[in-house]
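Enquirer: Just the structure for this:
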Amino acid sequence: MYPESGIVYKYFDLIDGFIRVRLLGDGESLPGLSSSNERPPDRREYRALVVHHCVVELEDNVLPVVRRIYPDDEAAAQDLLYQICIDVNPKLEIHSVSLPAGENGTENIESQEGAERLAKSAPGLEKSLLKEVVGQDSAVRNICRSIRKAACGLKDPDRPIGTFLLVGRTGTGKTELSKALSRHLHGRSPVRIDCSEFALPHETAKLIGAPPGYVGHNEGGTLTEALMRDPWSVVLFDEIEKGHEKLHHMLLQILDEGRLTDSKGNTADFRNAVVLLTSNVGTADYAKAANKMGFGQDGSLSTSDFDDITRNALTRDFRPELLNRLDGILTFQSLDKKSRARITSMRLKGIAGRMEKAKIAIKWTPSLAKQ
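Expert: Model prediction:
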C-alpha cells in the first residue's frame, strides 16, 4: 500500500480487508447537501451520501464483495461503512452537521409529514382503539382527545402531544393500549423503556448516553437516539415506579419542556411525541379493599373506591411535581367477564388467522371464550 494524498486505509471486517476512505480537508464539505428550499436528506439518505462520497471505488470494488458474501446484509454493511467514514471524518457525524436555510427558510418536511399523518389518523382513531382495547373506554377517549387537539393545532407547542399515567392491575390493557396507539398513528411499535432496568442511578445514563470519557460515549442514548431518528413517536415508560429517582427527574424535563439533552449536547425533541407511563402501584391495596364488606356483591371495587385507592397510592409513591405535570392519570379497572370473553375471542381469531396460513383450520364453540 502506497500513500495517496487525501486517502487513508481502514480495515473493514465484513470483507476482511482494507478499504480506501477519502479524508476531507479543513475547508472541504460534503457535496450534495442542498442549501436551497429543497427537502433536506433524512438520516438514511445522509448516511448513504457520506458513504458514497468517502469510500473510494464503493460501487466497483467494495459493495460487489459485500453482496457476494452477505447478500442479505447490505444495509448492515452500509451502517458499518458509515461508522468507518465518521472515524476518518468526525465532522461529518450527522449531529455535527448544520444546513444553511434558503432565502425563505427551509421547511421542516418531516414535521409536515408527521402532522399530516396525525391529522389523517385522528378522526377514526378512537373507534379503532375501542375495538382493540377492551374494557378501558374512558382511558381510550382521554388519549384520543389529546390526539385530536394536537391535530387541530391547539396543543401547547412546547410540550408533548399528550402525557398520561396509566395505572391499574397487571393484565388490564395498559401496555396493549400504547402498542395499539403507536401502531395506528405511526405503523410501528412504541419506543419502550422498561423502567425496571433503570433502578440504579448510573443506569439512567443508558437513556441519554455515557458521559465524556466513559465507555459508550460515542454510541448515544437509547431514548434520545430513538427520538432523534423520529420525533413523531409513542414513548412508553413501562412500570415507572421501578425506575430510580434520576429517571423521574429526567421525565420532568420531558414533560415540562418537551425536550431532552443527551451526553453530547444534542437535543431530542419530544414535542411531537405521546408520552405514556404505566404503573401497578396500589395493586396490594386493591386486593385488601376488595376483601372488605361494602364494595359490591361480587367483591369488586366500585369506580369511585377504585379511584380513591389509586389516588392515595400515587400520592404515596410519586412526587407531586411529576404527577402535576401530566395531562391525565387514567385508571384501568379490572376486566369483567364480558370483557374477558371478548378478549379471548379476539385472541382465538388471531390464532386461527395465523394457522390458516399453514392451511390448518381451527374452530371453537362460543362457550370456550366464556370459560
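Enquirer: switch to C-alpha atoms for all contacts and neighbour counts from now on
Expert: Fine.
Enquirer: Show me the strands in this structure, by range?
Expert: Listed in chain order, the strands found in the chain under DSSP state E are 7-12, 17-22, 162-168, 191-194, 234-238, 259-261, 267-269, 274-279, 328-332.
Enquirer: Which positions in the second one come out as buried?
Expert: Burial within strand 17-22, assessed by neighbour count using 16 or more other C-alpha atoms under 10 Å, is assigned to 19, 20, 21, 22.
Enquirer: out of the strands of the chain, which comes closest to residue 143?
Expert: Nearest to residue 143, of all those, is strand 162-168, at 7.1 Å by C-alpha to C-alpha.
Enquirer: Quick one: list the elements packing against that closest one.
Expert: helix 137-151, helix 174-186, strand 274-279, strand 328-332 (3 or more C-alpha pairs under 8 Å, 6 or more residues apart in numbering; DSSP states H and E).
Enquirer: Sequence B follows; please return its structure for comparison with A:
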Amino acid sequence: MQTMTELLDQTENGLLECKVCFEKYNQQKKRRPRNLPCGHVMCLECVTSLAHPRSFKLECPFCRRACKSSETSDCLPLLHLMEILSSSTNNALVSGRTIGTGEDMSTPASRILSFHLSFGGWGILINPTGTAVCQRSGCVAVAHDGKKRIKLFTFNGSCVQQFGERGQAGNDIRYPIDVAVTLDGHIVVTDSGERSVKVFDFNGRGKLVISQSFCLPWGLDTTPQNDIIMTDSEAGTLYRLTADFKKGELKEVKRLYSNLCTPKKVAVSWTSGAIGVIEHLMAKGPSYGSTRVKIFTADMQLISQVDTFGLNLVFPSKIFANAITFSREGHIIVTDGYNQAVFCLGKPEEFPVCKPIITQGLSYPLALTYTEDSYLIVLDGGDHSLKVYSAS
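Expert: Sure thing, here's the model as predicted:
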C-alpha cells in the first residue's frame, strides 16, 4: 500500500503537472495537456501564452523546435491516466454525495458514471456524427465520414458490418448526419447530401428512401411503436415517419410540430413516450451559441423548456447542450460539447435538475444512447471514438 501511494504521488508530481507553469493538468480548457509536434507536453494555457499573438508560432521551451499553436493536440494518454486515477473519487461520488443541487442521487441515471471501455479511434471512425443501439442484436451503429458511411460494432468494439459507400448503387449515402435502429433491426440514416431519410437492412441493402421535400433532415430516434421521429433543422419541423421497414413501404409522414429554432438532435423516452428536442438558437453565430432543450409529451404537448441561460441559474457553469437521450428510468441526459461533460436534467416532471454524471475523459461529446442493460454510450467526436460508461 505504501509503495502504491508513493507511486501515485510520483505520478501526480512527475507526469500530471505542466513543466512550464507547474500547475496540475485537468480536464478544463486552460489546463488540458497538449502535445507539441516535438513530443513534449504542456498545458493549453502555456501554449497560448507562448504563441505569438499574430502568427501563433511558438518555440518548445524544452527543445526549441518551432511550431504553431494549431499543430498541438490533446495528450490522450495523460487524459486517460487522469481518468483512471480519478476512479476512486468517482466511486465516492456514486456512494451518495450530491452534485450541485443537494438532491438524492439514488437512481443510476443521476449518479456519476464510471468509465467502462472505449473503441473506435481515428482511422476506424472519421468525423462521426451519430450513434444508436440495436436492441435486438446489441450492436452499436455509427454514422461517420469514412468510405463506408455506417459501421456496426459489437459491444466489445469489433466491427461486424459496414456499408453506405458514396456513389455505390443501392446503398449510397452522401453525408450522414444521424442514425437510428428500428425494433426489427433496420438502420435509418439522415442523408443531408440528398436531403432524405434512407433505410437499410442489417446487411446494408437499401430498403426505402424518404424525401418528401425535406429541407435538411437531421436528428433521428425510434419510438416504442417502431416509428421514426425526425427533425428538419432548416425547416424547423419535427416529423413522425411510419413505414413497414421489412417491406420497404412508406405509410405516413406526419408533421408533429413546427416553428422550432434549428432543431437538431431528438430523443424519445421508452418509459413515457416523451420527446426531447435540442434547438440551436444562434446557429449562425459563434461556435457555442445558446441552445434550448424542449420536452414534449407523446401527444406533442409542451411540458417544459430550458435554455443555456436558464441552466446557468441552477448550475454555476454555462451548459451548451448538443445531444440528448433518455435513460431507462426516463431521465433526460444531455451532452455538453463546450465543457466536455454529460449532464442529467432529471425527469420531465422535475425538469430541469442539473447534475453532472460524466466530467472527465471526453474531448467533444456529440451523441449518446443507452443500451438495454443501462450502459451509456457516448460518441466522442474529439478523438473519433465510442466511450462506454456504467453506473457501477
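Enquirer: Could I get the TM-score for this pair?
Expert: Here the TM-score for the pair of chains, by TM-score structural alignment, normalised by the length of the first structure, is 0.26; 155 aligned residues with a C-alpha RMSD of 6.3 Å.
Enquirer: The strands of the first structure into CSV, with extra columns for distance to residue 339 of the first structure?
Expert: CSV is the format used below for the strands of the first structure (distance: least, C-alpha to C-alpha, whole Å):
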stretch, distance to residue 339 of the first structure
strand 7-12, 56
strand 17-22, 60
strand 162-168, 16
strand 191-194, 26
strand 234-238, 23
strand 259-261, 38
strand 267-269, 38
strand 274-279, 21
strand 328-332, 13
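Enquirer: Tell me which of these sits nearest to residue 147 of the first structure.
Expert: Per C-alpha to C-alpha, nearest to residue 147 of the first structure of the strands of the first structure: strand 162-168, 7.3 Å.
Enquirer: Among the helices and strands packed on strand 162-168 of the first structure, which comes closest to residue 287 of the first structure?
Expert: Comparing these against residue 287 of the first structure with C-alpha to C-alpha, the closest turns out to be strand 328-332 (14.6 Å).
Enquirer: The closest one vs strand 162-168, what angle?
Expert: Here the directions of strand 328-332 of the first structure and strand 162-168 differ by 30 degrees (axes from the mean of the first three to the mean of the last three C-alpha atoms, to 10 degrees).
Enquirer: now the helices and strands packed on strand 162-168 of the first structure as JSON lines including distance to residue 52 of the first structure?
Expert: Below are those laid out as JSON lines (distance: least, C-alpha to C-alpha, whole Å):
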{"stretch": "helix 137-151", "distance to residue 52 of the first structure": "39"}
{"stretch": "helix 174-186", "distance to residue 52 of the first structure": "30"}
{"stretch": "strand 274-279", "distance to residue 52 of the first structure": "36"}
{"stretch": "strand 328-332", "distance to residue 52 of the first structure": "48"}
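Enquirer: So which of these is the most surrounded?
Expert: Sort those by mean neighbour count, taking mean count of other C-alpha atoms under 10 Å, and strand 274-279 sits at the top with a mean of 24.
Enquirer: Mind giving me the packing neighbours of that strand?
Expert: Looks like strand 274-279 of the first structure contacts strand 162-168, helix 174-186, strand 234-238 (3+ C-alpha pairs under 8 Å, 6+ apart).
Enquirer: what about 6 Å?
Expert: In terms of contacts (3 or more C-alpha pairs under 6 Å, 6 or more residues apart in numbering; DSSP states H and E), strand 274-279 of the first structure is packed against strand 162-168, strand 234-238.
Enquirer: now those as a markdown table including mean neighbour count and distance to residue 48 of the first structure?
Expert: Listed next are those as a markdown table, based on neighbours: other C-alpha atoms under 10 Å; distance: least, C-alpha to C-alpha, whole Å:
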| stretch | mean neighbour count | distance to residue 48 of the first structure |
| --- | --- | --- |
| strand 162-168 | 23 | 34 |
| strand 234-238 | 25 | 27 |
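Enquirer: Can you say which of the strands of the first structure is nearest to residue 130 of the first structure?
Expert: Each of the strands of the first structure was scored for nearness to residue 130 of the first structure using C-alpha to C-alpha, and the closest is strand 328-332 (13.9 Å).
Enquirer: mind listing the helices for the stretch 1-150 of the first structure?
Expert: Applying DSSP state H, counting those that start in this stretch to the stretch 1-150 of the first structure gives helices spanning 43-54, 63-69, 74-88, 109-132, 137-151.
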